[in-house]
Every structure is written in structure tokens, then in C-alpha cells.
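> pasting the structure only:
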């Protein structure tokens, strides 16, 4: 796929994160010198992030300010970078003692080319539109990932239903919620997040099917779908037609320094 696709993914990340956290009490969004910091005010470092809108004029200064903001909010700096896209920022990150703790592919597909799997009989899908269904999504978040309950309850609090940029979906079997996904749409590109299936319901095609359902629900006017899968889910998305277009890394402190930063 052309470079334009990776640029749309990078922009989609920048647009999605503020929407993902803006409903949470105490959240904070900062932007300067090409960086975006989205702090959720949740006690989970993976839900607080620094992203790149453009190459900073002063990469080390920009990251140093981001690190200060994270510390001020009681979190450890995390920076999501497309590998090789911002070499000056990678050098600055190393100067601050950060390293790429997580590496995962960004995968993309034309919406029209997707080949969704057919789930087994008895699986149904629905958008999350009510507090009752939202509560089921909280339970899935806790059981699948696993996320601390107080974090999940705030991440998917009632105000989540007011967000216009994010659409959430669940899959059920005999009335029980068994899988989840949510998408964020920006300028015709659908970013897929939070796909997960309860362990006892895996290998039934439900993960791919809930992904396809969530994309279809947001497909009007969209031409591209993208996601960043774990190793566990990559083969599922490849079977649907997704292909790797870039590698993304999460830069953060080594474990020992993270523990000290958290006062452990």
C-alpha cells in the first residue's frame, strides 16, 4: 500500500486518542511542537500516551516536556511511534532512557476488499447504545485483557455513549456477551481497537466476525480499515484481507525505572 495509507493511520491514531479519553473525569489533552499527549487520568500506563502529529523542531525538548507532564500526572511516559518514521524522535527517546518495549504491526485493508469470516451459529452482534449493554462491555474488558475493574468502569463510563467519533459493538451467545470491539472513524479511515473474545469462546470465528461487524457499522463513506493486532490475532486479520503496512513501537522506561517512577 502507498505511503498515504501509513500517514492516514498515523493521523487516525492522533484523532482517536483524545476521543477515547475525553469523556473521563480528570483527563488532559496537551499539544505542542508536533506532539500530542493524551492523559486519561486512569491508573493504567497503556491508557496514557504521547503521539506525533508532525516532526518536532526540538525533539528532545518536546519529549522532555511530555515526560514532565506524565510525571506530574503520576504516570510513566509512553510514546507511540511508527518505526523509522521519526528518527530524530527515536534518538531523543533513547537519550531520555526510553526503549521500544512493544512492537506490533499496523495492518490495513480496503473496506471493499475485506472477507469477513462466518461465525458459528448462535452468535449475534449489536451496537452498544444503552447503559445495560455498556455494563456488559465493562465485564468483557475486565475478563479479556484483563483491566482493573475501576479502570474499566471509568473507561466505559456512561458518558462513553455520548461520544460521536467512537462506535462500540459486542457479540453475544445465548444472551451472554462474549466479544467486543470499537472503532474510530476519521476522514474515511476506520481504526479498530479493543477487539477481544472470552477465552472459552475463541477459535470459533467470533473475533474476526465482531471486527467485520464493527467495521460494517461504520463503513458509510469509508474506504480504509486499519488496526494494530497482537500476535494472537494477526492470523485472524490476515485471513480477512488485512496486510502489514508499517511497524509501530511503544517507547517507555525499562521495568526497574518504571517501578521507581511509580514508587514501587
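Perfect, thanks for sending it. What you see is a predicted model, and the numbers here were worked out from it, not measured in a lab.
> C-alpha from now on. contacts and neighbour counts both.
Fine.
> and the contacts of stretch 125-143?
The contact list for stretch 125-143, computed with C-alpha atoms under 8 Å, 6 or more residues apart in numbering, reads 147-149, 152-153, 156-158, 161, 167-172, 177-180, 197-198, 210, 213.
> buried subset of these?
Neighbour-count burial (16 or more other C-alpha atoms under 10 Å) applied to these gives 147, 152-153, 156-158, 161, 167-172, 177-180, 197-198, 210, 213.
> just the ones of the residues you listed in strands?
Among these, the members falling in strands (DSSP state E) are 167-172, 177-180, 197.
> same list (the residues you listed) but as CSV, adding distance to residue 62.
Listed next are these as CSV, based on distance: C-alpha to C-alpha, whole Å:
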residue, distance to residue 62
167, 32
168, 33
169, 37
170, 39
171, 42
172, 45
177, 43
178, 42
179, 39
180, 36
197, 38
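> make sure residue 85 is indeed in a strand.
No - read with DSSP: H, G, I helix; E, B strand; the rest coil, residue 85 is coil and lies in no strand.
> could you report the neighbour count for it?
Other residues within reach of residue 85, judged by other C-alpha atoms under 10 Å, total 15.
> next up, a second structure to put side by side with the first:
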């Protein structure tokens, strides 16, 4: 969870990841790119009022994971928040890594330079609901992420020269966290996402991490299970009441 906090705080957050209320704010109109990551040692009504002020006029989510105080979810529901979904937290030991075969024609490259950042965002846009009007702003944000919270390495997969899939690995807090695994719908079902995930895992191992973690979507969970991941916990997302 500390790795997850470091990842999202790179999009815009407080200087510390140890605060009792951990808020990240990209300022972009996308619910995944703004939110609350943890509440610890503070009353929910007070913290919620603070978060609602910081994130006013933005779409956002409140993440409730195993590092938040007990009772946060119930208190949020009492305040009018609605459950937006949940994601299993999955992990695997990297000394047990078994890479799947790479799909024919797939070339995996590291994202390096403005052109590859644009391709990277274009490749994951359909998987993460980044619409056309947001893409340029997300490219700018990706190009200026904080670098003091860990080592982030982003990958793009190409077939016939087209950027069709992505993954990213953050080396932070002693583990390798995998994020932004996405494949263009036209290229799904070929093992491309598994190959991008495995490539990120290899990089994590090369940087000394012994454990790899991620938060899985319903679409991705079976892929990660085949790569050896098992569920160790869960994070639940809540949406604030309408009008906030």
C-alpha cells in the first residue's frame, strides 16, 4: 500500500506519504487521477470535510485499503458516499517468475522522450477511459510526474510499429508495484497484456525487488493469476455524494 501511495502521489500530492489523510490531486477531470489514499488516526467527518475541500470540482475516489483505520468504509457510507467497486490486491514472489511466451510481432520498449510518452498514453487511453479531450493534458502530466518517491519505469508494446499496450513498474518501499497494464481492444486475447506485465516484473527483479504487487481489474485478474499472483487483500473505492 505504501507503493500504491507513492505511485499516485507522483501525480500530485503532499510532500509526505505518512500523513493521517493522504490526498492526491492531479487537477485533471478523471476520477482515477484524484482521490484519497488512506485515513489513519483522524475522524472520518473531519477528514472527509478536508478532502472534499481539497478535491472540490474534480471527479475523485476514496480508496479504502488494509492500511486505513477500521470503520472508515462504514463512516463514508453514513456520510452519503457510494461504493464504486473493489480491486483485489495481488502479489507474487519475483524469484518464482515464469515469463509467458511473447506474442508474435510484439516489441516492448521503455518509454523515453516526449514522442514515446504520447504513444504510451494513446495505448492505455481506451483501457483507462482517457478521452480525446484529456489526452494532451494526461501526456503533460505523465511528462512531469514526481520522481522523488521511487523509480518509475514505463513500457510500451508495439505490433507492426503501432503502440498497442502498456505497463509501468514502480520500485518503491521495498517492492515492485505494477500499474497501467492496458491493451488496445483490437489486440486483446493474444497474451499482449501478460507479456507487458511480465516485462515489468523482470525489471522489478533486476532492481532488487523480491515481491511484486498490483491492484487487479476484473479483466486483468485471471491474467495475473496465470503469472503466479495471488490475492493478499482488497481495496474498495468510494465515490463522494453528488455535488461535491
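That came through fine. Note that this is a predicted model, so its numbers are computed, not measured.
> let me see the TM-score of these two.
The TM-score (TM-score structural alignment, normalised by the length of the second structure) is 0.88; 239 aligned residues with a C-alpha RMSD of 2.3 Å.
> strands of the second structure, start to end?
For the second structure, applying DSSP E gives strands covering 21-25, 34-39, 61-64, 82-93, 106-110, 151-159, 162-172, 175-183, 211-215, 230-239.
> relative to strand 230-239, how tilted is the second one?
With axes from the mean of the first three to the mean of the last three C-alpha atoms, to 10 degrees applied, the angle from strand 34-39 of the second structure to strand 230-239 works out at 120 degrees.
> what's strand 34-39 of the second structure packed up against?
Secondary-structure packing of strand 34-39 of the second structure (3 or more C-alpha pairs under 8 Å, 6 or more residues apart in numbering; DSSP states H and E): strand 21-25, strand 61-64.
> go again using 10 Å as the cut-off
helix 2-9, strand 21-25, helix 44-54, strand 61-64, strand 230-239 (3 or more C-alpha pairs under 10 Å, 6 or more residues apart in numbering; DSSP states H and E).
> so the first one matches what in the first structure?
So that's helix 2-9 of the second structure. Under the alignment (TM-score structural alignment), helix 2-9 of the second structure falls on residues 11-18 in the first structure.
> show me what that stretch is in contact with.
Stretch 11-18 of the first structure is contacted from outside by 5-10, 27-30, 35-40, 47-54, 80, 165-166, 183-193, 226-227, using C-alpha atoms under 10 Å, 6 or more residues apart in numbering.
> swap in 8 Å and give it another go.
Identification of contacts with stretch 11-18 of the first structure by C-alpha under 8 Å, 6+ apart yields 29, 36, 38, 51-53, 165-166, 184-186, 189, 191.
> related to what we said a few turns ago, and the helices and strands packed on strand 34-39 of the second structure, which is most packed in?
Among these, strand 61-64 has the highest mean neighbour count (mean count of other C-alpha atoms under 10 Å), at a mean of 24.
> what's the mean deviation for it versus the first structure?
Strand 61-64 of the second structure differs from its equivalent in the first structure by a mean of 1.0 Å after superposition (mean C-alpha distance after the TM-score superposition for the first structure).
> which stretch of the first structure lines up against that strand?
Matched against the first structure by TM-score structural alignment, strand 61-64 of the second structure falls on residues 78-81.
> equivalent analysis for stretch 171-181 of the second structure, please.
The aligned range for stretch 171-181 of the second structure in the first structure is 185-195, by TM-score structural alignment.
> what comes up buried for that stretch?
Neighbour-count burial for stretch 185-195 of the first structure, counted by 16+ other C-alpha under 10 Å, picks out 185-186, 188-195.
> what of stretch 43-50 of the first structure?
Using 16+ other C-alpha under 10 Å as the test for burial, stretch 43-50 of the first structure gives 45, 47-50.
> could you work out the end-to-end span of stretch 239-248 of the first structure for me?
21 Å (C-alpha to C-alpha, to the nearest Å).
> distance from the helix or strand encompassing residue 9 of the first structure to the middle of the chain?
Assessed by DSSP states H and E, residue 9 of the first structure sits inside helix 3-21. Between the centre of helix 3-21 of the first structure and the centre of its chain there are 10 Å (C-alpha atoms, centre = their mean, to the nearest Å).
> related to what we said a few turns ago, which two from the contacts of stretch 11-18 of the first structure end up farthest apart in space?
When C-alpha to C-alpha is used, the two most widely separated members of those are 29 and 189, lying 22.5 Å apart.
> what does residue 151 of the first structure align to in the second structure?
Matched across to the second structure, residue 151 of the first structure falls on residue 134, judged by TM-score structural alignment.
> before we move on, what about residue 124 of the first structure?
By TM-score structural alignment, residue 124 of the first structure lines up with residue 107.
> could you give the number of residues near that match?
Around residue 107 of the second structure there are 17 other residues, counting by other C-alpha under 10 Å.
> do residue 226 of the second structure as well
Around residue 226 of the second structure there are 12 other residues, counting by other C-alpha under 10 Å.
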